[in-house]
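Asker: Predicted model, plus sequence, below.
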Amino acid sequence: MDTAIDYMYGLRVKNIRYSMDYSRTGADGTGDCSGTVYAALRKAGASDAGSVVNTDSMHDWLVKNGFRLIAHNKEWTAKRGDIVIFGEKGKSGGVAGHVVIFISNTQIIHCTWKSDSVNGVFIENEVTACPYSMGWYVYRLNQTPSSSQPKVSAQ
């Protein structure tokens, strides 16, 4: 997960701009929440989904890559590397969803739009930045993955 988080930090340093069009991964200087998390996890060894996932398709893709759902609309003890998808599963594509990576138990890194002049990758406090009112799903990488599925390396 450190590799994925480092990738997100790299996008922050590059000052990418938020866009749900174009690459979505940061490759062309633009990215969105799910595209940048997808690219970060791919950099860390996750499988190619065939196309950039969105917040809806990310659920199944995370499970295929060794993550497990540890909380759904309930409190949990956040850890570095937790991935949280906001929005109702099956209805969270586009602006109806959001995804973040926890970098500590209180801080997240994510690609978001705040205004035309303030958008891109930010490190923020989860309490003030996460849209919990949309509903949430927390995924955590299994520390002892089975050998039958491709996995993201826990580093």
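Answerer: All right, it came through fine.
Asker: all contacts plus neighbour counts: C-alpha atoms, from now on.
Answerer: OK.
Asker: For the closest residue to Val63 other than its chain neighbours, which residues are in contact?
Answerer: Among residues not flanking Val63 along the chain, Leu69 sits closest, at 7.9 Å (Cα to Cα, 6 or more residues apart in numbering). Neighbouring residues of Leu69 by Cα atoms under 8 Å, 6 or more residues apart in numbering: Val63, Tyr137, Val138, Tyr139, Arg140.
Asker: Check Val138 too.
Answerer: Leu69, Ile70, Ala71, His72, Asp82, Ile83, Val84, Ile85.
Asker: Shouldn't it be within a helix?
Answerer: No - per DSSP: H, G, I helix; E, B strand; the rest coil, Val138 lies outside any helix segment and is strand.
Asker: and the closest residue to it other than its chain neighbours, how many neighbours?
Answerer: Counting by Cα to Cα, 6+ apart, Val138 lies nearest to Val84, which is 4.5 Å off, once chain neighbours are set aside. A total of 25 residues lie near Val84 under the criterion other Cα atoms under 10 Å.
Asker: and if you look at Phe102?
Answerer: Using other Cα under 10 Å, Phe102 has 22 other residues around it.
Asker: now it: how far from Thr77?
Answerer: In this view, Phe102 and Thr77 are 11 Å apart by Cα to Cα, to the nearest Å.
Asker: Run through the strands of the protein in chain order.
Answerer: 17-18, 30-31, 67-72, 83-86, 98-102, 107-113, 119-125, 136-141 (DSSP state E).
Asker: Save those as TSV, and put in distance to Val52 too.
Answerer: Formatted as TSV, those follow (distance: least, Cα to Cα, whole Å):
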stretch	distance to Val52
strand 17-18	15
strand 30-31	11
strand 67-72	18
strand 83-86	15
strand 98-102	14
strand 107-113	15
strand 119-125	18
strand 136-141	18
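Asker: Tell me the one of the contacts of Leu69 nearest Asp21?
Answerer: Distance to Asp21 across the contacts of Leu69 (Cα to Cα) is lowest for Tyr137, with 24.8 Å.
Asker: list the contacts for that closest one?
Answerer: Leu69, Ile70, Ala71, His72, Asn73, Val84, Ile85, Phe86.
Asker: quick one on the thing from earlier: now do the same contact list for the residue nearest to Val138.
Answerer: Val99, Val100, Ile101, Phe102, Trp136, Tyr137, Val138, Tyr139.
Asker: Below is structure B, check it against A:
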Amino acid sequence: MEKIEKMIQWMSDRQGKITYSMNARLGPNSYDCSSAVYFALINGNFLPVGTMGNTDTLFSHLEKSGWTQIKADAAGHYPAKKGDIFIWGNRGSSGGAAGHTGIFIDDQDTIIHCNYGYNGITKNDHDTIWAINGYPSVTIYRYGKNENDPLKPQPITPKPKPVPQKTQSELIPMSGIFYPDRQLAVSGDTDPNDTISPALDYYLPKMSIQYDYYTHSNGYVWISYKDYGGNRRFVAVGPDDGRTDTTWGKGFFN
């Protein structure tokens, strides 16, 4: 989309040429994270010239301009794409140093952002920078409403073909320790779209999950364990595609 390209181009044109400042944030020599995104949005004709705000006001400015929040998939991972905008921090309290924002420039989680750490605009791997900053809460916006209407359940791409629910008797014994590379949800069953039994908890990247069984169900591979209360829990660790390089971490056949 031409508007997305123009937005990203504004950031790329200033990479290595400006410095980071929360005081002199309106350019042309310095910006902070949110002012840079605002100027990029203006350059892409998403916002009127003269629009400005901070990380916290960006939530409403995006929503009023046709941007929609994307939802996490069954494993708690956000399937970000080129042109998506991320905001770190909780809405209502993410202004100033409490928040951060930038733009995804590909479908492999590469972001371009104006940041204090490198004193300017740089390109980095989102999850690496996210981890360094302590895994703050994340909101991701995508332009357009058809694909990611927040009032509808979010599809997983590619959407797996539903298969009959596995029972506990079909669990396959295998013990190990899994280390996720992203946030993974803990479930009481293996239905990724179960609204009756939502995520019970989450494992963050590099935490350890000790499991004793695994199973194939609903398009995913799940590891399983019993919690301290004796309840069997399930964690989706990747698509059920017969591959080990698409697993969301290490410790399960890889």
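Answerer: Received, thanks. All of these numbers come straight from a predicted model, not from anything done at the bench.
Asker: Could I get the TM-score for this pair?
Answerer: The TM-score (TM-score structural alignment, normalised by the length of structure 1) is 0.81; 138 aligned residues with a Cα RMSD of 2.1 Å.
Asker: If you rank the contacts of Tyr137 of structure 1 by neighbours, which is first?
Answerer: Ile85 (29 neighbours).
Asker: what packs against the helix or strand where Ala185 of structure 2 lies?
Answerer: Secondary structure here is read from DSSP states H and E; on that basis Ala185 of structure 2 sits in strand 184-186. Where contact means 3 or more Cα pairs under 8 Å, 6 or more residues apart in numbering; DSSP states H and E, strand 184-186 of structure 2 is packed against strand 201-203, strand 232-239.
Asker: List the buried residues of the shortest one.
Answerer: Translated: strand 201-203 of structure 2. Within strand 201-203 of structure 2, the residues scored as buried using 16 or more other Cα atoms under 10 Å are Tyr202, Tyr203.
Asker: what do you get for the longest one?
Answerer: The neighbour-count check on strand 232-239 of structure 2 (16+ other Cα under 10 Å) flags Arg233, Phe234, Val235, Ala236, Val237, Gly238, Pro239 as buried.
Asker: Please apply the same query to stretch 43-57 of structure 2.
Answerer: Asn43, Gly44, Phe46, Leu47, Met52, Asn54, Thr55, Asp56.
Asker: Could you do stretch 79-93 of structure 1 as well?
Answerer: Neighbour-count burial for stretch 79-93 of structure 1 flags Arg80, Gly81, Asp82, Ile83, Val84, Ile85, Phe86, Gly87, Glu88, Lys89, Ser92, Gly93 (criterion: 16+ other Cα under 10 Å).
Asker: Over to stretch 55-64 of structure 2?
Answerer: The neighbour-count check on stretch 55-64 of structure 2 (16+ other Cα under 10 Å) flags Thr55, Asp56, Leu58, Phe59, His61, Leu62, Glu63 as buried.
Asker: thinking again about what came up before, residue in structure 2 paired with the residue nearest to Val138 of structure 1?
Answerer: Alignment note (TM-score structural alignment): Val84 of structure 1 maps to Phe86 of structure 2.
Asker: quick one: that match from Gly99 of structure 2, how far?
Answerer: From Phe86 of structure 2 across to Gly99 of structure 2, the span is 10 Å (Cα to Cα).
Asker: got it, and Ile18 of structure 2?
Answerer: In this view, Ile18 of structure 2 and Gly99 of structure 2 are 20 Å apart by Cα to Cα.
Asker: Check Glu5 of structure 2 too.
Answerer: In this view, Glu5 of structure 2 and Gly99 of structure 2 are 25 Å apart by Cα to Cα.
Asker: more crowded one of the two?
Answerer: Each of Glu5 of structure 2 and Gly99 has its neighbours counted (other Cα under 10 Å); Gly99 has more, 21 against 14.
Asker: Structure 1: which residue goes with the more buried one?
Answerer: Match for Gly99 of structure 2 (TM-score structural alignment): Gly97.
Asker: what's near enough to touch the residue lying closest to that match once chain neighbours are set aside?
Answerer: Excluding the flanking residues, the one nearest Gly97 of structure 1 by Cα to Cα, 6+ apart is Gly87, at 4.5 Å. Contacts for Gly87 of structure 1 (Cα under 8 Å, 6+ apart) come out as Ala96, Gly97, His98, Met134, Gly135, Trp136.
Asker: Quick one: neighbours of the equivalent of the last one over in structure 2, just the number.
Answerer: Using TM-score structural alignment, the partner of Trp136 of structure 1 in structure 2 is Val138. Counted with other Cα under 10 Å, residues neighbouring Val138 of structure 2 total 16.
Asker: Also Lys17 of structure 2?
Answerer: Using other Cα under 10 Å, Lys17 of structure 2 is surrounded by 12 other residues.
Asker: Wait, Ser104 of structure 1 touches Ala78, no?
Answerer: Yes - at 7.4 Å, Ser104 of structure 1 counts as touching Ala78 under the criterion of Cα atoms under 8 Å.
Asker: shouldn't Ile83 of structure 1 be in contact with Ile103?
Answerer: No - using Cα under 8 Å, Ile83 of structure 1 is not in contact with Ile103; the gap is 9.7 Å.
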